[in-house]
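Enquirer: Turn this into a structure:
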Amino acid sequence: MLTQTTSRVLEPSDLEAALAVLNREPVANAFVTSRVQIAGLDPWRLGGEMWGFYEDGMLTSLCYAGANLVPICATPKAVRSFADRARRAGRRCSSVVGPAEAVSQLWRLLEPSWGPAREVRSRQPLMVADRMPVDIAPDPYVRRIRKDEMDTIMPACVAMFTEEVGVSPLAGDGGLLYQARVAELVSAGRSFARVDEHGKVVFKAEIGAATSRACQIQGVWVAPEYRGRGVAAPGMAAVLRYALADVAPLVSLYVNDFNTPARRTYHRVGFQEIGAFMSVLF
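Expert: Sure, this is the predicted structure:
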């Protein structure tokens, strides 16, 4: 047993203890929890390592180190330990993302060796809804995307990602990993869109991370020519209805604080702020 303050890479046998930490904050930790529930703690299946921080022999904090670096229930002591480990390993991730306080502290420690970042989004409100809005009817034309509609949904997904992140998901490997992720969500029945009579996507969103306690809506996008025409709120209400009925009792998302139209839409649909994320993009 570890009897001092220390950190280590967790092993598959640590799964129960890791899930206990993750379950302390089901909404904020939904992304990592969903991956761990599917893949366990084997780094190859998980797509990265899970670092654990121990105090007096008890696992108290985690950090997922894969394509993203994600501190989880991380105390200030844990953040310092994770930063030391990350510096030694060198940067392998495309972003640092998670609860704003922990990510802010982590980035202060990492920036001298990892910086500069391409972009820092210091406050991204974390929002949650647990019921349908009373004054916004779900768009009846928003539906699940079928497996044979990948050619329909992919251009909208690429446009959303490029607009949101600032780089194309087709760079590097030609988009193979991104296309595989989109196909995974479509196959799982968690990709939704309104498609017009010409086969063009008008609105789209996905339910990304999903556990039995919480899920997370991501990739919300309205075609530019339809913006300002009242498409987003009914579309979000439709996706919220699917999520509450089929996935989890709590539905969350996080949004850039400078995206005033999106924040206004989410509030209209009934999402309430419960905290904030921060993202550091490379």
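
Enquirer: CA atoms for contacts and neighbours, from now on please.
Expert: OK.

Enquirer: who's in contact with residue 93?
Expert: Shown in contact with residue 93 (C-alpha atoms under 8 Å, 6 or more residues apart in numbering): 65, 66, 67, 68, 69.

Enquirer: Name the SS class of it, please.
Expert: What DSSP: H, G, I helix; E, B strand; the rest coil gives for residue 93 is coil.

Enquirer: Could you check how far residue 134 is from residue 270?
Expert: Residue 134 sits 9 Å away from residue 270 when distances are taken as C-alpha to C-alpha, to the nearest Å.

Enquirer: Please say which of the two ends up with more neighbours.
Expert: Just comparing residue 134 and residue 270: by other C-alpha atoms under 10 Å the higher neighbour count belongs to residue 270, 20 against 9.

Enquirer: Second chain to compare with the first, below:
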Amino acid sequence: MLTTPSVRVIAPQELSPVLAVLDEDPVANAFVTARVLDSRLEPPFLGGEMWGHYRQGRLTALCYAGANLVPIQADDEAVLAFAARARAQGRRCSSIVGPVPATARLWSLLEPHWGPAREVRRRQPLLATRSVPPEVAPDPEVRRMRKDEMPLVLPAAVDMFTEEVGISPLDAEDGGLTYQARVAEIVGAGRCFARVEDGRVVFKAEIGAVTPQCCQLQGVWTAPDRRGEGLATRGLATVLRHALTETAPLVSLYANDFNAPALAVYRRLGFTEVGALMSVLF
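Expert: As a prediction, the model looks like this:
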């Protein structure tokens, strides 16, 4: 048995203790939990490594090291250990994202080696709801997109990503193939919803990570020339009803603290703050 704190890559046989750690905060950890449930921690499907921090032989914290570096339930001792492993391995991720305290500390340790970042978003409210206010009317024109409608969805998805992240996913080294595959996966799973007018998407939102406890909305976007008309409020009311009825008992999302219009929409829809995340973008 291990008697001193240590970090190592977790094996698929440790699925149960990993899920126990993730369940300590099912909303904040939804993205990683969904990835773990889908892959069962099998390396070809996990999309990266899962590092475990052990104290007295017991798993106490995790860090997902894939396209994102994500500290999970990590106290200062665990963050120090994860930072040391990340420095030794070198940066392979495109972002660091996670709860504010652990992510801020992790970035403070990695910035001298990995910095500067392209952008640091120090506080992104994590919001959740279990219902849709009855006074908010859903948009009957918002519907689930079909697999054959990828040519409609992709331009809106690329515009949303570019506006949100600051760079186009099509400028990636693979020409955007990985991004397009992710969009196709969401559409194929029936988790992309949109309002289409005259052959173009004017509003869209996706149900991203899904776990037994909750699901996470992502890719919420309204065409710039249609903003201010209430499309997002009514459209999200439709998506929320689908999500709560068909997917999970709780719906979450996170937003930038400087995006006042989006936060106002989410509050109007009954979302309340349950935590805060931080993102470091490279």
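
Enquirer: just to revisit the earlier point, between the contacts of residue 93 of the first structure, which is nearest residue 51 of the first structure?
Expert: Proximity to residue 51 of the first structure was ranked across the contacts of residue 93 of the first structure by C-alpha to C-alpha; first place goes to residue 65, at 7.3 Å.

Enquirer: quick one: contacts for the closest one?
Expert: So, once contact is read as C-alpha under 8 Å, 6+ apart, residue 65 of the first structure ends up touching 48, 49, 50, 51, 93.

Enquirer: same check, this time on residue 94 of the first structure
Expert: For residue 94 of the first structure, the contact set (C-alpha under 8 Å, 6+ apart) comprises 67, 68, 281, 282.

Enquirer: okay, the residues you listed in JSON lines with neighbour count, secondary structure and distance to residue 82 of the first structure next?
Expert: Supplementary listing: these in JSON lines, determined by neighbours: other C-alpha atoms under 10 Å; DSSP: H, G, I helix; E, B strand; the rest coil; distance: C-alpha to C-alpha, whole Å:
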{"residue": "67", "neighbour count": "13", "secondary structure": "coil", "distance to residue 82 of the first structure": "16"}
{"residue": "68", "neighbour count": "20", "secondary structure": "strand", "distance to residue 82 of the first structure": "14"}
{"residue": "281", "neighbour count": "18", "secondary structure": "strand", "distance to residue 82 of the first structure": "18"}
{"residue": "282", "neighbour count": "16", "secondary structure": "coil", "distance to residue 82 of the first structure": "19"}
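
Enquirer: For my notes, please list those in TSV and give distance to residue 251 of the first structure for each entry.
Expert: TSV is the format used below for those (distance: C-alpha to C-alpha, whole Å):
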residue	distance to residue 251 of the first structure
67	24
68	22
281	25
282	28
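
Enquirer: Specify, as a residue range, where the helix or strand that contains residue 238 of the second structure falls in the first structure.
Expert: When secondary structure is defined using DSSP states H and E, the element that contains residue 238 of the second structure is helix 231-246. Correspondence between helix 231-246 of the second structure and the first structure is established over residues 231-246, with TM-score structural alignment as the criterion.

Enquirer: Same question for the matching stretch: list its buried residues.
Expert: Using 16 or more other C-alpha atoms under 10 Å as the burial criterion, the residues of stretch 231-246 of the first structure that qualify are 231-244.

Enquirer: Would you map the helices across the stretch 151-282 of the second structure?
Expert: 177-188, 231-246, 260-268 (DSSP state H, counting those that start in this stretch).
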